[in-house]
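Colleague: Kindly return the folded structure for what I paste below:
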Amino acid sequence: MDDFERLRGRLFGIAYRMTGTATDAEEILQDAWLRWQDVDVSSVQNPDAYLAKVVTNLSIRQLTSARARRELYVGKWLPEPVLTGRAEFDALGPLEVVAERESVSFALLLLLERLTPAERAAYVLHEAFAYGHREVAELIGTSEANARQLASRARKRIADEPRRERPVDRAEWRKLVERFLAAAQSGEIEALERVLAEDVVTTADGGGEVTAARKQVIGRERVARYVIGTLQRFGAGIEPYLIEANGGPALAAALPDGVVAICFIETGPDGLTDLRFVMSPHKLRYAIGQLSRIEGLSDLSW
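Modeller: Below is the predicted model of the structure:
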């Protein structure tokens, strides 16, 4: 097997964790593959390190460019979902232990957005892929001392960010989400409020392509009214499905002709704390492509 194909999963994993979008990760891999074709492979002593360096630096360049574009983004920007939990959904490789799942969790990808591109590269390479600081330095083109400092600074910045989510008990998560769905679909505002935390936050990413709130909706009563109002206006024919995405449980909303939203729902001691709706068709394209490999959403289970 060609070295590039052997390493494809690892390379995609680096690019996705770096950029937060599967679309960018695929483009980075395509660019890296073209560069690989121009290389005299016999002269490359360590293809693993060589290709990891190419992908890392392409990711840094892409992330730097993306930062400027996101300043003009319509509404709130959210990462791009990747379906996980089945052999057919192997883009991110096996997510068999908690640390592996957390490294692609939606909540962490959002926190990584707070880092500089260099900090993000050092953090991803060291924490998610277990590269030593000397190896990280070689991959991003800096000194070992600076690579160590970048990783340390990134860890501190992430640790200092307030995180409201807690480890997911899937049975409890499912119970809460089913109560949320029942109340939302029935239009019972008081019942819906009972499953929401007082300071619950809803974020919707429509990317200017579909109707979505451009600002976050905050607070139990406002979120309950927003969710029910949105379903009453746009929810006709939508079916909810419980799926796994980014290593954890998520909710997919689908019409007969396809998925229209994937929602990541965080829970806390007092109920649902964060509802993050990815609704941009552009950002759903990768997950929809993954779904084409199986019978459909009804075939998913977790």
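Colleague: hey, let's count contacts and neighbours off CA atoms from now on
Modeller: Will do.
Colleague: What's the first helix or strand after the longest helix belonging to the chain?
Modeller: Longest helix in the chain, counting residues (DSSP state H): helix 47-70. With elements assigned by DSSP states H and E, the helix or strand that comes after helix 47-70 is helix 98-102.
Colleague: Pull out the buried positions in that following helix.
Modeller: For helix 98-102, burial by neighbour count (16 or more other CA atoms under 10 Å) applies to 100, 101, 102.
Colleague: Please generate a structure for the following sequence too, so the two can be compared:
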Amino acid sequence: MGADATEVFEQHRPFLEGVAYRMLGRVADAEDVVQEAWLRWSAADRGEVREPRAYLVRITTRLAVDRLRQIQARHEAYVGPWLPEPLVTDTRAEPVPEGADRALLSESVSLALLVVMESLSPLERAVFVLREAFGFPHAEIAAALGRSESAVRQLAGRARRHVDERKPRYEVNARQQRDLTERFLEAALGGDLGGLLDVLAPDARLVADSGGRVKAPRRVMHTADKIGRFMAAIAEEGRDPRFTYTMQEINGVPAVLASWEGEPYGTILVDVADGRIQTVYIINNPSKVARLAVSEPS
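Modeller: Alright, predicted model coming up:
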């Protein structure tokens, strides 16, 4: 393997991982797909490859579509709600490919959008990610998927309508999001029901993903009152001194990372609209949070 081939692949690796994660919603699966793409690249006759990025996108996208078909079947047997694996992000530093929009690129890693994309077919999801998040032309997507351009346009339109119909309209204001997240955590740890009701919208939802492996609600919880009472009831457990809490950017928004004796335990993210928390996401499936890096308290 020549140094040039390795350098070319490593130059594109962050971009390929970004595509694969948005399609699959799981870091481990995305890394596996990109590693398989590397093996295909290393074995290819690169003298026949005129555009390395297009070639690598084609390999990665097709591998991700195949993997998505496998993991969607896996989700059917999942215990409790399924949420994407949380991803520590710095959307300001992520490279923006030509034709892409940074705001859309950032939105495309949000939990709310990734959850909606779960209901798309694998091909629709591939087209949506390449078109909406990364700004690929229809013709280039068609080449990547081995489909006609007209078929890709139909897939893109269907996926866009589906997402528009189901995606909640949340505000993306990092300062407000951080403030409400911190207030939610403070009230929850203090068992302060009134404080929780102040930050939660009356019809708020709580979605917890534990995979059935640790304690968490196994159904979506509705209304601020029920969520507040639940969080207040477990306040003492959360105050155990072996827990620490830090703020990090996760999936494009300020979020809480909870650690147990220095190891990642779970994360709390919120969606915000009209100055209130509309949805609380709690992810504490050990297999999903193990890769989160614990930073110093902030």
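Colleague: residue in the first structure matching residue 276 of the second structure?
Modeller: Counting by TM-score structural alignment, residue 276 of the second structure lines up with residue 271 in the first structure.
Colleague: same thing with residue 220 of the second structure?
Modeller: Under the alignment by TM-score structural alignment, residue 220 of the second structure pairs with residue 216 in the first structure.
Colleague: coming back round to it: as a markdown table, the buried residues of helix 98-102 of the first structure with distance to residue 202 of the first structure would be great.
Modeller: Below are the buried residues of helix 98-102 of the first structure laid out as a markdown table (distance: CA to CA, whole Å):
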| residue | distance to residue 202 of the first structure |
| --- | --- |
| 100 | 26 |
| 101 | 23 |
| 102 | 21 |
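Colleague: Out of those, flag the one nearest to residue 20 of the first structure.
Modeller: Nearest to residue 20 of the first structure among the buried residues of helix 98-102 of the first structure is residue 102, at 13.7 Å by CA to CA.
Colleague: roughly how far apart are that closest one and residue 108 of the first structure?
Modeller: Residue 102 of the first structure is 7 Å from residue 108 of the first structure, where distance means CA to CA, to the nearest Å.
Colleague: Residue 282 of the first structure too?
Modeller: Residue 282 of the first structure sits 21 Å away from residue 108 of the first structure, going by CA to CA.
Colleague: on that earlier part again, now do the contacts for the closest residue to the match of residue 220 of the second structure other than its chain neighbours.
Modeller: Leaving out its chain neighbours, the residue that sits closest to residue 216 of the first structure by CA to CA, 6 or more residues apart in numbering is residue 203, at 4.9 Å. Taking CA atoms under 8 Å, 6 or more residues apart in numbering as the contact definition, residue 203 of the first structure lies against 76, 213, 215, 216, 217, 274, 275, 276, 277.
Colleague: In the second structure, what range does the longest helix of the first structure match?
Modeller: Using TM-score structural alignment, the residues of the second structure aligned to helix 47-70 of the first structure are 52-75.
Colleague: which other residues reach the matching stretch?
Modeller: Stretch 52-75 of the second structure is contacted from outside by 8, 12, 16, 19-20, 23-24, 29-30, 33-34, 36-37, 40-41, 49, 82, 122-123, 126, 140, 143-145, using CA under 8 Å, 6+ apart.
Colleague: what about burial for those, which qualify?
Modeller: Those of the contacts of stretch 52-75 of the second structure that meet the buried threshold are 16, 19-20, 23-24, 29-30, 33-34, 37, 41, 82, 122-123, 126, 140, 143-145, by 16+ other CA under 10 Å.
Colleague: Show me what residue 187 of the first structure aligns to in the second structure.
Modeller: Match for residue 187 of the first structure (TM-score structural alignment): residue 191.
Colleague: Residue 125 of the first structure now?
Modeller: Match for residue 125 of the first structure (TM-score structural alignment): residue 130.
Colleague: Look up the closest residue to the residue most central in space within the first structure, ignoring the ones flanking it.
Modeller: Closest to where the C-alpha atoms of the first structure average out (CA atoms, centre = their mean) is residue 106, at 4.1 Å. Distance criterion CA to CA, 6+ apart; nearest residue to residue 106 of the first structure, sequence neighbours excluded, is residue 246 at 6.3 Å.
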